[in-house]
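> here is a sequence with its predicted model. Questions after.
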Amino acid sequence: MVKVSVILAVYNEEKYIKKAIESVLNQTLDDFELIIVDDGSTDATSEIINSFDDSRIKTIFQTNQGPGASRNNALDIASGDYIAFLDGDDWYSENLLEIAYGEASRNNTDLTFFQMINYNNGEVYENDWFSLKSFDDSFKDRVFEPSQTPGSIFDLSVGVCQKIYNREFLRSIDARFPEGIFFEDMPFFYYVYLKAKRISIIKRHLYYRRKHDESITHVVDEKFFDTVRAGQVLMDIFIENGWYDAYKFDLLAYKINGPRFALRDMPLKCKPHMFDLIKKDYEEIKMGPYYWDFLDQLGPIKKKFFLDVLSSRDYEEFKTSSES
């Protein structure tokens, strides 16, 4: 057993994967395993992975299954006391594992947040979300529960790479990523976060998050169709775990906003299909037990969107009604 299992799931990351791997191998804490999952890459990613000769690296080469399945496959073989994640286009500061593991193990946390910093073409900059600005100084050097979260839990960064997780805790709650969709981080995070009893934060920028044109969240395109399915999975998680009533006001707004903003921002060619996915989801809601909650709990803008979608036959009709 090692102190930390680092999970690096990649697909066609030939431009950046070398730096990501080196940032793990050069950590000041060296008692780790690096589990690299190549999810059916068609570029030179697999060759670059195989160029590293280090006993701490474990590799999984698989046909393309998506990010959720890739991370689940790595979790199945992970042996570390704690689990950390890294995206193939990002990299760690050299002391991330030492600092994050030290904090988490010292306080026996279920998960511990740390700060991320953005990198874009040589420019390094912060933002409030990834810098954990919602947590004031009262959260420094202490352990807390989800009920003590400042503001809404839906204001937190859901990115899986921004935390280190106790492996036994993840296994005890059977934490798994939804498979077959993008935005798998979001349902995973809320399930894990609300199951946790011991959480802490580290106000240090330990993770470099690269912004570039090919990154999943940079371009709003067909991948954002999955915001509908991810929202459905999230609703199911809250309902099945008895969290729905306590969080429904913010939960329903969050569920509406993801696809709403995606529909607004994606290219015109994607909008009709995105609208159809949203409409199908809303029609199912209308036939279910939570329809009146949507009408009662949504603010005016989100409620209008919800009703406009339901009353429109297609995207063109919706566009006309939403502009009126």
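On my side now, so go ahead. Remember, it's a predicted structure, so these values are computed and weren't measured experimentally.
> use CA for all of it now, contacts and neighbours both
Will do.
> quick one: the strands in the stretch 1-150 of the chain?
4-10, 32-39, 57-62, 82-87, 91-92, 111-120, 123-125 (DSSP state E, counting those that start in this stretch).
> I'd like the distance between residue 120 and residue 213.
Residue 120 is 10 Å from residue 213, where distance means Cα to Cα, to the nearest Å.
> out of the strands of the stretch 1-150 of the chain, nearest to residue 190?
strand 111-120 (12.0 Å; Cα to Cα).
> against which helices or strands is the closest one packed?
If you count contacts as 3 or more Cα pairs under 8 Å, 6 or more residues apart in numbering; DSSP states H and E, strand 111-120 packs onto helix 96-107, strand 123-125, strand 163-166, strand 199-210.
> what would these look like in JSON lines with mean neighbour count and distance to residue 275?
Formatted as JSON lines, the helices and strands packed on strand 111-120 follow (neighbours: other Cα atoms under 10 Å; distance: least, Cα to Cα, whole Å):
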{"stretch": "helix 96-107", "mean neighbour count": "19", "distance to residue 275": "42"}
{"stretch": "strand 123-125", "mean neighbour count": "10", "distance to residue 275": "35"}
{"stretch": "strand 163-166", "mean neighbour count": "24", "distance to residue 275": "34"}
{"stretch": "strand 199-210", "mean neighbour count": "20", "distance to residue 275": "30"}
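> of residue 120 and residue 213, give the one with the bigger neighbour count.
residue 120 (11 against 8; other Cα atoms under 10 Å).
> measure the residue nearest to the more buried one when sequence neighbours are not counted to residue 24 for me?
Leaving aside its sequence neighbours, residue 120 sits nearest to residue 211 (Cα to Cα, 6 or more residues apart in numbering; 5.1 Å). Using Cα to Cα, one obtains 20 Å as the distance from residue 211 to residue 24.
> okay, the two: which has more neighbours?
Neighbour count, other Cα under 10 Å: between residue 211 and residue 24, residue 24 has more, with 25 against 16.
> residue 123 is in contact with the residue nearest to residue 120, correct?
No. If you go by Cα atoms under 8 Å, residue 211 and residue 123 don't touch, sitting 10.0 Å apart.
> and the helices in the protein?
17-25, 45-50, 67-77, 96-107, 167-172, 185-195, 226-240, 244-265, 271-286, 291-297, 300-311, 315-323 (DSSP state H).
> put this next to the previous one:
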Amino acid sequence: MVKVSVILTAFNEEKFIGKAIESILNQTFDDLELIVVNDGSTDGTSDIINGFDDERIKLISHENSGPGASRNRALKEVRGEYVMYLDGDDWYSEDAIEIAYREAKSKDTDFTFYQMINYDDKSGKIYENDWFNLNIFDESFEDRVFKACDYDGSIFDMSVGVCQKIYNTSFLRRIDAKFPEGIFFEDMPFFYYVLLKADRISIIKRHLYYRRKHDASITHVVDEKFLDTVPAGQELMRIFIENGWYDAYKFDLLAYKINGPRFALRDIEENYKVPLYELIKKDYLSIKSSKYYQDFLDNLGPVKKKFFLDIIKSKDYDDFMTLNQAKS
């Protein structure tokens, strides 16, 4: 057994994957394995991966299946006591794995957050933000172990990104943690399942991960991937309901479920607005016929409630836009 396994998934990352791999192989901590999943790349990604001669690398290649399926496949192969994730266009600081492992091991955590820092690929500038700085956690959370219920604010203000944590492998396997497959935004339901199953969490207020912002970044271009905000939200609801967490979190959960597709519909490229509207409408009509409909009416704030009802009432996207732009 090695101490840390790093799972790196890549689809057409020939511009960036070399740096990502080097950032792992050149760590100050070397008791690790790197599991690279080449998710059906059609560019030079495979050649770059194969150009590295290091016995710590294990390569998995399969047809394009998306990040969820790739991560699930890799997790089955993990031999490490702990596991971390890296996207193919990002990289670690040189001491990231050593710092993360020592924290997780010393506190025996189920998982540990660490800070990310942003890198703008066009300008070359590095910048921080509150979300990836974990600023929702005040000083009382530093150098301690806690559970989700110890946090007084909304858990839906936490950073959901899978790459911002180090996980105890035995814990993930014990709770049978899996990413939803076939959709983007798979991090989100995975995170909340893991979060609410965890008994021991800690944070590291140090920037260990460099997150690259570029033209093809999933959160930079609001394109067809954002259609998956609907199934991701459905999966989140299922997780909370099936695990008995719904009643305790429903006020914030329902707002969170509405806001993802609501903001996506506002910002998505024009040719995807109607398809996204239709997905949202189908989802909301199923909610209307369920026992949870009254909860949405009772718990949503006025803006989100109007959006919810306007979608249900509308005949089509144009009708929705007319209704939604009208004052209550």
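Nice, I can see it. Keep in mind that this is a model prediction, so the values were computed, not measured.
> in JSON lines: the helices and strands packed on strand 111-120 of the first structure, plus distance to residue 155 of the first structure.
As requested, those are arranged in JSON lines below (distance: least, Cα to Cα, whole Å):
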{"stretch": "helix 96-107", "distance to residue 155 of the first structure": "22"}
{"stretch": "strand 123-125", "distance to residue 155 of the first structure": "20"}
{"stretch": "strand 163-166", "distance to residue 155 of the first structure": "16"}
{"stretch": "strand 199-210", "distance to residue 155 of the first structure": "15"}
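> burial measure for the equivalent of residue 159 of the second structure over in the first structure, as a count.
Counting by TM-score structural alignment, residue 159 of the second structure corresponds to residue 157 in the first structure. By other Cα under 10 Å, 19 other residues sit near residue 157 of the first structure.
> gap between residue 157 of the first structure and residue 213 of the first structure?
Distance from residue 157 of the first structure to residue 213 of the first structure, counting by Cα to Cα: 21 Å.
> residue 185 of the first structure too?
Residue 185 of the first structure is 20 Å from residue 213 of the first structure, by Cα to Cα.
> what's the closest non-adjacent residue to the residue mapped onto residue 125 of the first structure from the second structure?
Aligned by TM-score structural alignment, residue 125 of the first structure pairs with residue 127 of the second structure. Nearest in space to residue 127 of the second structure, with sequence neighbours left out and distances taken as Cα to Cα, 6+ apart, is residue 118 at 5.3 Å.
> got it, and residue 204 of the second structure?
Going by Cα to Cα, 6+ apart, residue 204 of the second structure has residue 114 as its nearest residue, at 4.7 Å.
> what's the neighbour count on that neighbour?
22.
> repeat that for residue 152 of the first structure.
When neighbours are counted by other Cα under 10 Å, residue 152 of the first structure registers 12.
> what's the counterpart of residue 90 of the first structure in the second structure?
In the second structure, residue 90 of the first structure lands on residue 90 (TM-score structural alignment).
> list the residues that contact that match.
16-17, 19-20, 209-212 (Cα atoms under 8 Å, 6 or more residues apart in numbering).
> repeat that for residue 37 of the first structure.
The contact partners of residue 37 of the first structure, taken as Cα under 8 Å, 6+ apart, are 7-10, 59-62, 70-71, 74.
> rerun that using 6 Å as the cut-off
Going by Cα atoms under 6 Å, 6 or more residues apart in numbering, residue 37 of the first structure touches 9, 59-60.
> ditto for residue 109 of the second structure
Residue 109 of the second structure neighbours (Cα under 6 Å, 6+ apart): 200-201.
> what lines up with it in the first structure?
If you follow residue 109 of the second structure across to the first structure using TM-score structural alignment, you land on residue 109.
> and if you look at residue 222 of the second structure?
In the first structure, residue 222 of the second structure lands on residue 220 (TM-score structural alignment).
> same deal with residue 251 of the second structure?
In the first structure, residue 251 of the second structure lands on residue 249 (TM-score structural alignment).
> now residue 281 of the second structure
In the first structure, residue 281 of the second structure lines up with residue 279, judged by TM-score structural alignment.
> also residue 141 of the second structure?
With TM-score structural alignment as the criterion, residue 141 of the second structure matches residue 139.
> and its match, how far is that from residue 84 of the first structure?
For residue 139 of the first structure relative to residue 84 of the first structure (Cα to Cα), the value is 22 Å.
> of these two, which one has the most company?
Using other Cα under 10 Å as the criterion, residue 139 of the first structure and residue 84 rank with residue 84 on top: 24 against 17.
> in contact with the residue most central in space within the second structure, which residues?
By Cα atoms, centre = their mean, the second structure has its centre lying nearest to residue 187, at 2.6 Å. Contacts for residue 187 of the second structure (Cα under 6 Å, 6+ apart) come out as 161-162.
> 8 Å instead?
Contacts of residue 187 of the second structure by Cα under 8 Å, 6+ apart are 160-162, 179.
> excluding chain neighbours, what is closest to residue 128 of the second structure?
residue 117 (5.4 Å).
> residue 125 is in contact with the one you found, correct?
No. Applying Cα under 8 Å, one finds residue 117 of the second structure not in contact with residue 125, separated by 10.6 Å.
> nearest to residue 79 of the first structure among the contacts of residue 37 of the first structure?
Distances from residue 79 of the first structure to the contacts of residue 37 of the first structure, taken by Cα to Cα, are shortest for residue 59, at 13.9 Å.
> pretty sure the closest one sits against residue 33.
No. Residue 59 of the first structure lies out of contact with residue 33 (Cα under 8 Å); the separation is 10.4 Å.
> which one's more surrounded, those two?
residue 33 (24 against 16).
> okay, that one and residue 14 of the first structure: tell me how far apart.
According to Cα to Cα, residue 33 of the first structure stands 21 Å off from residue 14 of the first structure.
> what's the answer for residue 123 of the first structure, then?
Noted for residue 123 of the first structure: a distance of 22 Å to residue 14 of the first structure, by Cα to Cα.
> returning to that earlier point: to residue 145 of the first structure, which of the helices and strands packed on strand 111-120 of the first structure lies closest?
With Cα to Cα, the closest approach to residue 145 of the first structure among those belongs to strand 199-210: 6.1 Å.
> check the offset of the closest one from the chain's centre.
Relative to the centre of its chain, strand 199-210 of the first structure is centred 15 Å away, using Cα atoms, centre = their mean, to the nearest Å.
> could you find the closest non-adjacent residue to the aligned partner of residue 187 of the first structure in the second structure?
Under the alignment (TM-score structural alignment), residue 187 of the first structure maps onto residue 189 of the second structure. With Cα to Cα, 6+ apart as the measure, residue 236 is the residue that lies nearest to residue 189 of the second structure, at 4.9 Å, once sequence neighbours are left out.
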